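> Show me the folded form of this:
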Amino acid sequence: MSWKVQPISDLCLHSVDCVNRTAPVVEEPTPYKMIRTTNVKGGFIDTTNVRYVTLETYERWTRRLLPQAGDVILTREAPLGDVGRLTSDDRVFLGQRLFHYRADPKVLDSGFLAYVLQSPRVQGWIRGTGMGATVEHARVGDFHKIPIPVPPLKVQTKIGGILSAYDDLIENNRRRIALLEEAARLLYREWFVHFRFPGHEHVKITEGAPEGWERLPASEAFEVNPKTPRNDEGIIRYFPMAALSETGMVIGRGPMEEREKSTSVRFRNGDTLLARITPCLENGKTGYVQMLEDGEIACGSTEFIVLRQRRVSSYYVYLTARQHDFRENAIRSMIGSSGRQRVQPNCFDRYFVAVPPELLAKLFDEAVGEMFDQVGNLDQQNQKLSQARDLLLPRLMNGEIAV
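Below you'll find the predicted structure:
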């Protein structure tokens, strides 16, 4: 099937580059959120892991175009060609290296636009415009000219509806994952930070821990960078730093590679991965490994610290690693040149955790273990939904499937 091809700017009410300078941010959350290239991925825009600005900055940075639900964002650099569609009414604005499209509803469905930009044909054109030996980027002018195949508007709407059904399920699962993780973190803080565990009314706190508990350095409660032997024959999965999230436990499969040789950093299901280098640690990059096959060993970036259960469960280890004061303790130990500072392993000798009696530990693990399992199941569902959508997308865009 042959569809007419037109430049994207002819099909949009607006096609606008971002303000190409850094907006001044503030520490405390505000209603005004900055979207960066890291927020734009796979058709989605993450509006939770953001930086914040004042109203004055927000108004200055949105004077060209005020983002609204349905708008499509494209990354122009680092990386080139990632696509996301705004689905909320959050007050967001574009950081650097982003391009902003608003479809003309008379000729172009906004959902179709988000998906056609992800199609192999259009992605190939975008990547063909890339320049730069170190950081691939595209000229602003090229992003006005992207050739878009344009079926009739009714066909566009149907294609967008079919593919968005998958993405709606994925997004719903992501919300459930976030709620489950937040529930696990709240329970951890309630029991092990505020010491409001079952029966706490009858237990005294002495020397920083309830009576009957142990207060141990993290280096004794956890295994830090444990040796994980593996038969070096055969392919091994490798996860780079990009696979770790700044906000949640799920480790991304997208950046995963298959290698013939392992790095020195190896891990298995139940391990926690913690970034040891600046600024990844400060930004919160941490993950819980539960996406591997039974018995599988994977490897990762040499900038990972691997934490493994010893005196406490794997759930306890991960939830501790997500604590602000745990990360601050690690940050204070960093040494090295500016921009390449790394955590020193002896910092875990100076961070103490409260280890509960066996019965309380079992009750906690049963409660949060169900939450972790649900997160793992939802993540697997999302992987299957993404694969099904990605198989359908090029066939719909090529007209191979009649709608």
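
> switch to C-alpha atoms for all contacts and neighbour counts from now on
Fine.

> Report the contact partners of the residue nearest the centre of the chain.
Centrality entry for the chain: nearest residue to the mean C-alpha point is residue 245, 4.0 Å, by C-alpha atoms, centre = their mean. The contact partners of residue 245, taken as C-alpha atoms under 8 Å, 6 or more residues apart in numbering, are 251, 252, 284, 285, 286, 287.

> Now do the buried residues in the longest helix along the chain.
Identified as the longest helix of the chain according to DSSP state H is helix 358-397. For helix 358-397, burial by neighbour count (16 or more other C-alpha atoms under 10 Å) applies to 364-365, 368-369, 371-372, 374-379, 382-383, 385-386, 389-390, 392-394, 396-397.

> how about this one, so we can line them up?
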Amino acid sequence: MAYPEAELGSIATLWDCLHKTPAYSEDGYPMVRVTDIKRGFLDLSRTLKVQDETYQEFIERHRPRASDILFSRVGSYGNSCFVDREQEFCLGQNTVCITPDPGRSVPYFLYCCLNTPFVRQQIDSLVGGASQPTISLKSIAHIKLPLPDVADQSKIAGILLPYESLIENDLRRIEILEDMAQNLYREWFVKFRYPGGQDARFIDSPLGQIPEGWEVKGAMDNGNWNFIDQNVGPYVGTKRYHATADIDGITIVSDGVDYAYKQKPSRAQKQPLLNSVWFARMQETYKVLAVARPNAALAANAMLSSGFAGFVAADEDSLPFLFLTIASREFHQEKDRYCTGATQRSLTNDGLSRILTICPPREIVQQFGHAATDFMELMLTLQQQNLILRRTRDLLLPRLVSGEIDVADLDIAVPEGTSA
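Model prediction:
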């Protein structure tokens, strides 16, 4: 049963952002920019902040509310996220806020529609712009969406919302585990409060005082890992390609695309190895991918963009030290410092070799590995669980919103917040 269609502008109000760059501040109100709009519930944890005067100016047209949908127009266009609860924030440049008409559309259903292949194809066809891909507000208003009656919209939303909630819950658990692991790392390798460290003598180094017997080495020469310079070789069948856009933080957030060897993109060059860690070379990005036992299939079945650089740990016990070094705030500050390029700044191998890293004795690194392995394995296990949830959701999504799966006669308890 195919549902009738309606243009987005006829079932929702579109609020454009102010087309100006504000002065950011250390604290204040979150401002949502294009880089903050990612599929799922709105996450304000990494947003830039603005002061009250700027905030009031930017919400004068519309103050975003719960059940609004945020949409990106320029650069990484066509991404959307759902405002699942009341939060104080304002829109940055090149973003749109969509307020569904409660009489005709269920907000979460509308958000789901924007993430279907059918709508994504429309968005791609409407994009213009010579230097940066851009979709105009007028074109967004003309996007066609399937529109079952409100009761069926609520049922479809009720089927899909639990997947989003489980994914978001796992992401919060991953974030907590990452914080715990980073705190442990800092205790051992920044504050030097490791077992036996109370008796250590300290010596001067380029990174300040370090325990005697420890060293400071360039990232390319640290004896606890090795740089991966091999590229993907010929293979039979297909491998799944992950671009840098498929990684957010330390999590794979997109399924990637399968390619035969002769059809793979030119950037699909890097071969992940077991016990390896990869990071995006681009300036001001935090994208770190670890490959270990819980997600070992990546080593056999995946390939990565040349926008990643990677290291393989000297042994399995050294992997947590490698991962948390690369994921650390200090490493990314140094990465950004040594990035070069006229238009898109990124880290070359020469720049990578200039980043100084702490190099403890192997027995300390292995001892830390035993202490941190459980954190890391649980993080990767939750990531794998989320991949399964995303794939299941994305399998159901187009079938539900197209009417291929008829929900009219289903007795579904509709979660609060999904109905009009």
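
> quick one: the helices in the first structure?
For the first structure, applying DSSP H gives helices covering 55-61, 110-116, 120-128, 140-145, 153-188, 218-221, 314-321, 324-332, 358-397.

> Including distance to residue 44 of the first structure, could those helices go into JSON lines?
As requested, those are exported to JSON lines (distance: least, C-alpha to C-alpha, whole Å):
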{"stretch": "helix 55-61", "distance to residue 44 of the first structure": "22"}
{"stretch": "helix 110-116", "distance to residue 44 of the first structure": "9"}
{"stretch": "helix 120-128", "distance to residue 44 of the first structure": "16"}
{"stretch": "helix 140-145", "distance to residue 44 of the first structure": "19"}
{"stretch": "helix 153-188", "distance to residue 44 of the first structure": "8"}
{"stretch": "helix 218-221", "distance to residue 44 of the first structure": "37"}
{"stretch": "helix 314-321", "distance to residue 44 of the first structure": "26"}
{"stretch": "helix 324-332", "distance to residue 44 of the first structure": "27"}
{"stretch": "helix 358-397", "distance to residue 44 of the first structure": "12"}
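
> Would you mind saying which of these lies nearest residue 299 of the first structure?
Residue 299 of the first structure lies closest to helix 314-321 among the helices of the first structure, at 18.2 Å (C-alpha to C-alpha).

> what's the nearest residue to the corresponding residue of the second structure for residue 112 of the first structure if we skip its chain neighbours?
Aligned by TM-score structural alignment, residue 112 of the first structure pairs with residue 109 of the second structure. Excluding the flanking residues, the one nearest residue 109 of the second structure by C-alpha to C-alpha, 6 or more residues apart in numbering is residue 157, at 5.1 Å.

> and that neighbour, what pairs with it in the first structure?
Using TM-score structural alignment, residue 157 of the second structure sits opposite residue 160 in the first structure.

> pretty sure its match is touching residue 108, no?
No - contact criterion C-alpha atoms under 8 Å: residue 160 of the first structure and residue 108 do not qualify, at 10.7 Å.

> Give me the distance between the residue nearest to residue 109 of the second structure and residue 407 of the second structure.
Distance, residue 157 of the second structure to residue 407 of the second structure, using C-alpha to C-alpha, to the nearest Å: 11 Å.

> now residue 187 of the second structure
54 Å.

> quick one: furthest residue from the center of the first structure?
Distance from the C-alpha centroid of the first structure, by C-alpha atoms, centre = their mean, peaks at residue 202 (41.7 Å).

> is it true that residue 45 of the first structure touches residue 86?
Yes - between residue 45 of the first structure and residue 86 there is a contact under C-alpha under 8 Å: 6.2 Å.

> residues touching the closest residue to residue 42 of the first structure other than its chain neighbours, list them.
Take residue 42 of the first structure and drop its neighbours on the chain: the residue closest to it by C-alpha to C-alpha, 6+ apart is residue 83, 6.1 Å away. By C-alpha under 8 Å, 6+ apart, the contact set of residue 83 of the first structure is 40, 41, 42, 43, 44, 72, 73, 74, 75, 114, 117, 118.

> what residue of the second structure takes the place of residue 83 of the first structure?
Per TM-score structural alignment, residue 83 of the first structure is aligned with residue 80.

> Then residue 143 of the first structure?
Matched by TM-score structural alignment, residue 143 of the first structure corresponds to residue 140 in the second structure.

> Tell me the spacing between the aligned residue in the first structure for residue 228 of the second structure and residue 294 of the first structure.
By TM-score structural alignment, residue 228 of the second structure lines up with residue 226 in the first structure. To residue 294 of the first structure, residue 226 of the first structure is 19 Å away according to C-alpha to C-alpha.

> who's more crowded, the two?
Using other C-alpha atoms under 10 Å, the more surrounded residue of residue 226 of the first structure and residue 294 is residue 226, with 15 against 9.

> distance of the more buried one from residue 264 of the first structure?
Residue 226 of the first structure is 11 Å from residue 264 of the first structure, by C-alpha to C-alpha.

> measure stretch 44-62 of the second structure end to end?
18 Å.

> Tell me the buried residues in that stretch?
44, 48, 49, 50, 51, 54, 55, 58, 59.

> Next: stretch 329-342 of the first structure.
330, 331, 334, 341, 342.

> same thing with stretch 116-132 of the second structure?
Neighbour-count burial for stretch 116-132 of the second structure flags 116, 119, 120, 122, 123, 126, 127 (criterion: 16+ other C-alpha under 10 Å).

> which among these gets closest to residue 194 of the second structure?
Nearest to residue 194 of the second structure among those is residue 116, at 49.9 Å by C-alpha to C-alpha.

> Hmm, residue 397 and that closest one touching each other?
Yes - with contact defined as C-alpha under 8 Å, residue 116 of the second structure counts as touching residue 397 (6.8 Å).
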